[in-house]
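Chemist: Sequence plus the predicted model coming up.
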Amino acid sequence: MLEENYELVESIMLYGGLSCLFVLMSIAVHDVLKKNDVPIIGRVVAYGVLGMGAVGFLAKGIIELFWLSAGV
């Protein structure tokens, strides 16, 4: 296997693993909020923070993609 293929597989596994972690974190947060009967504003804040983390992760990937395609 070429070195380029190793980097591609490593990148795919990294992003896939981090995406799975975000899904597992959201499931865990949902379970904790549901069991503790948290008010709606608390749920909105908790999901908002988790969502902003995911959006930041996606933005980083998109910015990195543009930079790599531009040769930076």
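Modeler: Yep, it's here.

Chemist: drop to CA atoms for contacts and neighbour counts, all remaining ones
Modeler: Noted.

Chemist: Residues contacting stretch 27-36, please?
Modeler: Contact with stretch 27-36 is made by 43, 46-47, as judged by CA atoms under 8 Å, 6 or more residues apart in numbering.

Chemist: Recalculate using a threshold of 7 Å.
Modeler: For stretch 27-36, the surrounding residues in contact (CA atoms under 7 Å, 6 or more residues apart in numbering) are residue 43.

Chemist: ok, structure two:
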Amino acid sequence: MLNSHFEQLETLGLNLLFAGVFFLIGMSIRDVLKQGKVPPFGRFIVWLVLFLGCAGFIAKGVIQLFWEGTGLS
């Protein structure tokens, strides 16, 4: 296997790991919100912050792919 294949597998594994971590964080937050009987506005704020964190991570990945594709990095 070539070095580039190892790098691609490493990147894919890391992205899947982060997706799994975000999923587990979401499940634990859901459980805490349910057990704590948090009002709807509070739930909205918590999920908004979690979504923005995920969106920032995805945006970083897209920007990184774009920059690598154009040869900037």
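Modeler: Right, received. Where do you want to start? Worth saying up front: this structure is predicted, and the values here are computed from it rather than measured.

Chemist: what about the residue nearest the centre of the first structure, distance to residue 30 of the first structure?
Modeler: In the first structure, the centroid-proximal residue (CA atoms, centre = their mean) is residue 54; its distance is 4.1 Å. Distance, residue 54 of the first structure to residue 30 of the first structure, using CA to CA, to the nearest Å: 16 Å.

Chemist: next one: residue 64 of the first structure
Modeler: The spacing between residue 64 of the first structure and residue 30 of the first structure, counted by CA to CA, is 31 Å.

Chemist: Ok, residue 61 of the first structure next?
Modeler: Counting by CA to CA, the gap from residue 61 of the first structure to residue 30 of the first structure is 26 Å.

Chemist: Check residue 6 of the first structure too.
Modeler: Applying CA to CA to residue 6 of the first structure and residue 30 of the first structure gives a distance of 36 Å.

Chemist: any idea how far residue 32 of the first structure is from residue 40 of the first structure?
Modeler: Distance of residue 40 of the first structure to residue 32 of the first structure, given as CA to CA: 13 Å.
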